[in-house]
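>>> with the sequence up front, the predicted model follows.
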Amino acid sequence: MSPASYGDLFGQGSLNHENGANNMMINPDSVKASWQVHDAGLSEQLESLQQHKVFYPLHSGFLVVVDDFVPAQYHVLPGRKRMECIEFAYIHSGRARFTLRSGPGRGYRWDITSGVRTMLPYKTRPYDMEMVFEVDPAPVKMVTLYISPQRLSSLMGTELHALPVDLASGPSTFDGNEYDYCSTMGPAVESAVFQIFDCRLSDMVRKLFIEAKALELLSLELEHLCRRKTSATACRAEEIRGLHHARQIMMDNMLDPPTLTELAREVGLNVKKIKTGFRALFGATVYGFLHQYRMEKAMQLLRTDLSSVSEAAWAVGYVNVSHFSSAFRKQFGIRPGDYLRALRRSV
């Protein structure tokens, strides 16, 4: 490796990608300027939120922004968001809400809490979205990825038109697809986000580590969208609604889940469709999904309440704490006790 390449790898070389096909970098200043509040009197509140952001422009051609702070007050910020790229946000902790207004009489309100991921797609050209953003005065830990469709297609080695359609649909097609734009993080995503905040590497290599985790998150998002495309061709719209209903039933009855026969009867699908549809839509069997959900719920309890390992185990239905610890480590690659200690260090 040449000295110049080594410097580029660790962020010590030039990041000037202003020419030719490489002119696809996301500028931190443009991200800050993309949100404009309607009331000039709220500008100071917006600035107070933005000043805590740490920006990591990466050599892969996209931008990672890390938020780690406690808002001084409750904020309500009505304004306009300029969409010039694809955005993925991962909320490790915090409480917020935002309402998108995509047209007269049309809006979507999302509650953003610990363990939630959101995606804002990009159309064929920049566009504005009317939004109301609310933030509670609770500790915020959030990772956001910004990447242009052009750079994403270049990373994937494919043409722009071959990207998953949901990445370039814009809010006008949110109807029926809210699950893709705001949903619970899966175990693999949760683990990658946690590792970003738990990183203890020196400044010199921290950026390289964050780039690796960001690429991992991006890969997981693309896999999710590609799997959804496959499931959409295999399932009719009413079947997809029934499968999401079935998933919600399993989540609501985590400690005493129904049998497959009972579940199929309640949502109006046969057992075979439940089994094949679950795997196609959610990438797991029914009870495999339930196991993942229980582990995610346990992680959320540890993260938000700083519960003991025993309390988290009992809350998700484990009597044997040792069995719970083994399952947690298998799911997330870390023992729950070690995870809890890392959280307490960061508080």
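Yep, that arrived. Just so it is clear, the model here is predicted, and its values are computed rather than measured.
>>> only C-alpha atoms from now on, for both contacts and neighbour counts.
Noted.
>>> tell me the contacts of the closest residue to Thr230 other than its chain neighbours?
Nearest-residue entry for Thr230: Ala280, 7.2 Å, with adjacent residues in sequence omitted and distances by C-alpha to C-alpha, 6 or more residues apart in numbering. Counting by C-alpha atoms under 8 Å, 6 or more residues apart in numbering, Ala280 makes contact with Arg227, Arg228, Thr230, Ser231, Ala234.
>>> now Ala280: how far from Leu243?
10 Å (C-alpha to C-alpha, to the nearest Å).
>>> try Lys229
15 Å.
>>> check which element follows the longest helix seen in the chain along the chain.
The helix that spans the most residues within the chain, counting by DSSP state H, is helix 203-234. As assigned by DSSP states H and E, the chain's next helix or strand after helix 203-234 is helix 237-252.
>>> what angle sits between that next one and helix 203-234?
130 degrees (axes from the mean of the first three to the mean of the last three C-alpha atoms, to 10 degrees).
>>> quick one: buried residues of helix 237-252?
The neighbour-count check on helix 237-252 (16 or more other C-alpha atoms under 10 Å) flags Glu239, Ile240, Gly242, Leu243, His244, Ala246, Arg247, Ile249, Met250, Met251 as buried.
>>> now do stretch 89-99
Neighbour-count burial for stretch 89-99 [16+ other C-alpha under 10 Å]: Ala89, Tyr90, Ile91, His92, Ser93, Gly94, Arg95, Ala96, Phe98, Thr99.
>>> what segments of the stretch 1-150 of the chain are helices?
3-9, 28-33, 43-50, 149-156 (DSSP state H, counting those that start in this stretch).
>>> in what helix or strand does the closest residue to Arg228 other than its chain neighbours lie?
Among residues not flanking Arg228 along the chain, Leu281 sits closest, at 5.8 Å (C-alpha to C-alpha, 6+ apart). Per DSSP H and E: Leu281 is located in helix 271-282.
>>> please compare the first structure with the one that follows:
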Amino acid sequence: MKRIAVLTSGGDAPGMNAAIRAVVRKGVYHGLEVIGVYRGYHGLIHGDLRPLSLGSVGDIIHRGGTMLYTARSEEFKTEEGQAKAVKMLEKHGVEGLIVIGGDGSFRGAMKLTQMGIPAVGVPGTIDNDIPGTDFTIGFDTAINTVIQAIDKIRDTATSHERTYVVEVMGRDAGDIALWAGLADGAESILIPEAPYDLDEVVERLRRGNKRGKKHSIILVAEGVASGVKVGEEIRRRTGWETRVTVLGHIQRGGSPTAFDRVLASRMGAAAVDLILDGEGNQMVAIQKNEIRGIPFEEAFKQKHRPDLSMYQLAGILAI
């Protein structure tokens, strides 16, 4: 193998640049030419491919987002679009592809492997919702961003003696809400993977108020409910002034944490090793701090679930 390509797809995540850097430099170390595909599968179909050198990935390990940009591609979901992508890779002499992204990106990578282009996935998403890996690139940075925001919100909540509802991202997974809520002592955490009773949430608030608690933080994962609606319902049931903050895309940005930079570097390098070993149709995973490759099919058969013992612990500590 002499030439490989790398692309980022789906939502951006802090640490993607560190993964790109690792792919390029590990590839060059092994004598490979590395081609950057800009704007994900959309760019692949339309020929937005450029060579990457050691200098191309200098000074990016600490930057959020992705230097290769990212875009959604409805065309790539069709057989015609996938055929165009394969032809473009063959035109540029690409013999293996590394895809940094989430679940949908990996399904595209699996398709390309089936069509003759060995592809390896590197899990990059703040949602931490990819089965088979303990962590995804960007998750640690996102929860730290949420924690910093909650710390600031708590200051003003204390000053005004208010209840604040904070809605966080995560798509259909509650990992961001769970980890950030436990780390920041939220009074209640609402996640898709666990049933919740708003009466219980309100009762917890009332108990806290009776013992002199002056403020409360309710953390809501976007996949379970609307933070605005939860806030309105709490206000209706209690009569207390309740404010809502939807953190939104601030959670995707920012300089990646040390954990995400190291994870991305390890995973990017491992992806090159898998490609060189002829091991396409796999994703890189971290399991109990060990980096390994697992088949896409194995990952897709599983269902991601957060550690619900953490959810139980958060409820106990917020008593």
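That came through fine. Keep in mind that what you see is a predicted model, and the values were worked out from it rather than measured.
>>> please state their TM-score.
The TM-score (TM-score structural alignment, normalised by the length of structure 2) is 0.23; 131 aligned residues with a C-alpha RMSD of 6.8 Å.
>>> hmm, back to that, so the residue nearest to Arg228 of structure 1 touches Arg227, yeah?
Yes: contact criterion C-alpha atoms under 8 Å: Leu281 of structure 1 and Arg227 qualify, at 6.8 Å.
>>> list the contacts of stretch 87-98 of structure 1.
Identification of contacts with stretch 87-98 of structure 1 by C-alpha under 8 Å, 6+ apart yields 109-121, 131-136, 138-147, 185, 190, 193-194, 303-304.
>>> and that stretch, end to end?
End-to-end distance (C-alpha to C-alpha), stretch 87-98 of structure 1: 15 Å.
>>> quick one: which of Leu281 and Arg227 of structure 1 has more around it?
Neighbours per residue, other C-alpha atoms under 10 Å: of Leu281 of structure 1 and Arg227, the larger number sits with Leu281, 22 against 16.
>>> measure that one to Val135 of structure 1 for me?
32 Å.
>>> and Arg344 of structure 1, by the same measure?
Taking C-alpha to C-alpha, one finds Arg344 of structure 1 at 23 Å from Val135 of structure 1.
>>> look at those two and report which has more neighbours.
Taking other C-alpha under 10 Å, Arg344 of structure 1 and Val135 do not tie; Val135 has more neighbours (19 against 12).
>>> isn't that one right next to His75, touching?
Yes: between Val135 of structure 1 and His75 there is a contact at 5.1 Å, judged by C-alpha under 8 Å.
>>> related to what we said a few turns ago, now mean neighbour count too, for the helices of the stretch 1-150 of structure 1, in JSON lines please.
Formatted as JSON lines, the helices of the stretch 1-150 of structure 1 follow (neighbours: other C-alpha atoms under 10 Å):
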{"stretch": "helix 3-9", "mean neighbour count": "12"}
{"stretch": "helix 28-33", "mean neighbour count": "14"}
{"stretch": "helix 43-50", "mean neighbour count": "14"}
{"stretch": "helix 149-156", "mean neighbour count": "18"}
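>>> nearest to Ile274 of structure 1, of these?
helix 149-156 (32.5 Å; C-alpha to C-alpha).
>>> helix or strand right after that closest one?
helix 178-181.
>>> quick check: what element follows that following helix along the chain?
strand 182-184.
>>> got the residue ranges for the strands in the stretch 201-319 of structure 2?
Along the stretch 201-319 of structure 2, counting by DSSP state E, counting those that start in this stretch, strands occupy 216-221, 242-246, 282-287, 290-295.
>>> out of these, deepest packed?
Mean neighbour count (mean count of other C-alpha atoms under 10 Å) peaks for strand 216-221 among the strands of the stretch 201-319 of structure 2, with a mean of 26.
>>> angle of it against strand 242-246?
Going by the same axes, to 10 degrees, strand 216-221 of structure 2 makes 40 degrees with strand 242-246.
>>> wait, Thr141 of structure 2 touches Arg261, no?
No: applying C-alpha under 8 Å as the test, Thr141 of structure 2 and Arg261 come out as separate, 9.6 Å apart.
>>> ok, back up a step: can you lay out the buried residues of helix 237-252 of structure 1 as a markdown table showing distance to Gln45 of structure 1?
Listed next are those as a markdown table, based on distance: C-alpha to C-alpha, whole Å:
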| residue | distance to Gln45 of structure 1 |
| --- | --- |
| Glu239 | 45 |
| Ile240 | 41 |
| Gly242 | 42 |
| Leu243 | 42 |
| His244 | 38 |
| Ala246 | 42 |
| Arg247 | 39 |
| Ile249 | 40 |
| Met250 | 41 |
| Met251 | 37 |
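>>> and which of these is nearest to Phe324 of structure 1?
Taking C-alpha to C-alpha as the measure, Met251 is the one of those closest to Phe324 of structure 1, at 18.1 Å.
>>> tell me the spacing between Ala214 of structure 1 and Phe194 of structure 1.
Taking C-alpha to C-alpha, one finds Ala214 of structure 1 at 12 Å from Phe194 of structure 1.
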